[in-house]
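Asker: 3D, please:
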Amino acid sequence: MCGGAGTRLDRGEKPLFEVGGAPMIDRVLRAVETSRIDTAHAVTSPLTPETIRRLDGRVPIIETDGDGYVTDLTAALDRVDRPVLTVVSDLPLVTAELIDRTIDAYADGALTVCVPTELKRRLGVGVDTTRAHGGRELSPSGLNVVGEDDAETIRVSYDARLAINVNRPSDAAVADEFARILDGEAMADGS
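Answerer: Here you go, the predicted model:
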């Protein structure tokens, strides 16, 4: 999902915003491509023409109207077979390992990966949406599996990489710091 204009970031197209020296869409796409996902699609909108140009020839593009996340996701889901894993482009620290874990956790229906809202607050990133589940306040991470029916399973992750969505400059600063540390660790161990 990479059709957001990034108005809260106020720095151009959101998917192209750089975290750790790389556009968020490139970081997410690298995670998807190195995971067990067979086929990837980029869901774009008229709000992201530069993103479309960047992705052209790299991945099939599904262009939506740009009417908002839920409307665009629904339009995209009408054009692919289910189940489908969805990941937002503002989740720049997602990895193939996290995607594969989500695939392993999926049984049927819908799987929504959430993080404790308190984790987001402790990390200093914005909280946009919350939901109560099992006596806890959770925030959706932007990593989900959508199946044929609406029966939803909630998977709670305590992994900070899934708690950092970049919606504001303050979120970007936290993501950038984490990316520099994590990217340095990956280079040190050769992965």
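Asker: From here on, just use CA atoms for contacts and neighbour counts.
Answerer: Will do.
Asker: how much space is there between the residue nearest the centre of the chain and residue 115?
Answerer: Closest residue to the average C-alpha location of the chain: residue 88 at 2.8 Å, with CA atoms, centre = their mean. Using CA to CA, to the nearest Å, residue 88 is found at 15 Å from residue 115.
Asker: just residue 24 next, same as before
Answerer: Residue 24 sits 20 Å away from residue 115, going by CA to CA.
Asker: for residue 170, same thing?
Answerer: Using CA to CA, one obtains 19 Å as the distance from residue 170 to residue 115.
Asker: If you count surrounding residues, which of the two has more?
Answerer: Neighbours were counted for residue 170 and for residue 115 using other CA atoms under 10 Å; residue 115 has more, 25 against 14.
Asker: can you confirm that one is in a strand?
Answerer: Yes. Counting by DSSP: H, G, I helix; E, B strand; the rest coil, residue 115 is part of a strand.
Asker: buried set for the helix ranked longest in the chain?
Answerer: For the chain, the longest helix by residue count, based on DSSP state H, is helix 169-189. Neighbour counts over helix 169-189 (16 or more other CA atoms under 10 Å) mark 171-176, 178-179 as buried.
Asker: Run through the neighbouring helices and strands of that helix.
Answerer: Helices and strands in packing contact with helix 169-189 are listed as strand 18-19; criterion 3 or more CA pairs under 8 Å, 6 or more residues apart in numbering; DSSP states H and E.
Asker: Show me what the strand it packs on packs onto, helices and strands only.
Answerer: Applying 3+ CA pairs under 8 Å, 6+ apart, one finds that strand 18-19 contacts helix 169-189.
Asker: and for comparison, fold this next one:
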Amino acid sequence: MCGGRGTRLGSRVEKPLVEVCGTPMVDRVLDALAASRVASDGGEVYAVVSPDTPATREHLRGRDCTVVDAPGEGYVDDLGYALERVETPVVTVVADLPLLAPEIVNRVLDEATRPDRHGDSVTVCVPAAVKRALGASVDTSFESEGIELVPTGLNVVGGSDDHLYRSHDVRLSVNVNRPADHRLAEELCD
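Answerer: Sure, this is the predicted structure:
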């Protein structure tokens, strides 16, 4: 998902093209997917852009992915638009998760393919306390089993039941939404 305007970030470039450690965030996410089982299992990678990200669309011409032009009506609507055009189950990930790594994607795939999951969806979350301890922004949270959780933007969309996968991996705690998040990602990237 790389169609957001990134107004909170205040960058001069489109949000997916903001660099973290010298590499555009969208490329960092695509590289993690390419090195994960998503690619090695023969999965296709789709990049969902919008009218708000024409430079990102152009940038993706050189990448091994299929570009989907969503209407740009917001994350949820654009995600729904994209999901209508692919087969499930599908891994979804936001472009502003620049510390994503192949082993994280593989762990989530393992969770999604557990025999007791029956092809259901998996929402990956981190405790809000982990994000706050790092100094990462918390925009949306909810409580589960007495713990405040924050969606990471990495999910598996499958069947109708949704399971939560809680991770304490700090790399999933940094969504680059604001300048402070960008600085944090720069500090933590390898």
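Asker: Can you give me the end-to-end span of stretch 7-16 of the second structure?
Answerer: End-to-end for stretch 7-16 of the second structure, by CA to CA: 12 Å.
Asker: got the buried residues for it?
Answerer: Along stretch 7-16 of the second structure, these residues count as buried under the neighbour rule (16+ other CA under 10 Å): 9, 14-16.
Asker: packing partners for the top strand by length along the first structure?
Answerer: Using DSSP state E to define each element, the first structure has its longest strand at strand 136-146. Applying 3+ CA pairs under 8 Å, 6+ apart, one finds that strand 136-146 of the first structure makes contact with strand 84-87, helix 96-105, strand 110-116, helix 117-123, strand 131-133.
Asker: Go through the ones you listed and name the closest to residue 153 of the first structure.
Answerer: Comparison of those against residue 153 of the first structure by CA to CA identifies strand 110-116 as nearest, at 4.8 Å.
Asker: average gap between the closest one and the second structure?
Answerer: Following superposition, strand 110-116 of the first structure is found to deviate from the second structure by 0.3 Å on average (mean CA distance after the TM-score superposition for the first structure).
Asker: so that strand matches what in the second structure?
Answerer: The aligned range for strand 110-116 of the first structure in the second structure is 121-127, by TM-score structural alignment.
Asker: quick one: secondary structure of the alignment partner in the first structure of residue 96 of the second structure?
Answerer: Mapped onto the first structure by TM-score structural alignment, residue 96 of the second structure lines up with residue 90. Here residue 90 of the first structure is coil, with the state taken from three-state DSSP.
Asker: Just name the most buried of the helices and strands packed on strand 136-146 of the first structure.
Answerer: strand 110-116 (a mean of 23; mean count of other CA atoms under 10 Å).
Asker: what lines up against residue 144 of the second structure once you look at the first structure?
Answerer: In the first structure, the residue paired with residue 144 of the second structure is residue 133, using TM-score structural alignment.
Asker: Please report the distance of that match from residue 125 of the first structure.
Answerer: 21 Å.
Asker: Residue 72 of the first structure too?
Answerer: Applying CA to CA, the value for residue 72 of the first structure to residue 125 of the first structure is 25 Å.
Asker: same check, this time on residue 19 of the first structure
Answerer: According to CA to CA, residue 19 of the first structure and residue 125 of the first structure sit 14 Å apart.
Asker: Check residue 169 of the first structure too.
Answerer: For residue 169 of the first structure relative to residue 125 of the first structure (CA to CA), the value is 10 Å.
Asker: swap in residue 143 of the first structure?
Answerer: Distance of residue 143 of the first structure to residue 125 of the first structure, computed by CA to CA: 17 Å.
Asker: Kindly report the same for residue 69 of the first structure.
Answerer: Distance, residue 69 of the first structure to residue 125 of the first structure, using CA to CA: 20 Å.
Asker: Then residue 156 of the first structure?
Answerer: For residue 156 of the first structure relative to residue 125 of the first structure (CA to CA), the value is 18 Å.
Asker: How about residue 65 of the first structure?
Answerer: Applying CA to CA, the value for residue 65 of the first structure to residue 125 of the first structure is 28 Å.
Asker: ok, those two, which is more surrounded?
Answerer: Of the pair residue 65 of the first structure and residue 125, residue 125 is the one with more neighbours under other CA under 10 Å, namely 23 against 13.
Asker: For that one, list the residues it contacts.
Answerer: By CA atoms under 8 Å, 6 or more residues apart in numbering, the contact set of residue 125 of the first structure is 164-165, 170-171, 174.
Asker: measure it to residue 162 of the first structure for me?
Answerer: From residue 125 of the first structure to residue 162 of the first structure the distance is 11 Å (CA to CA).
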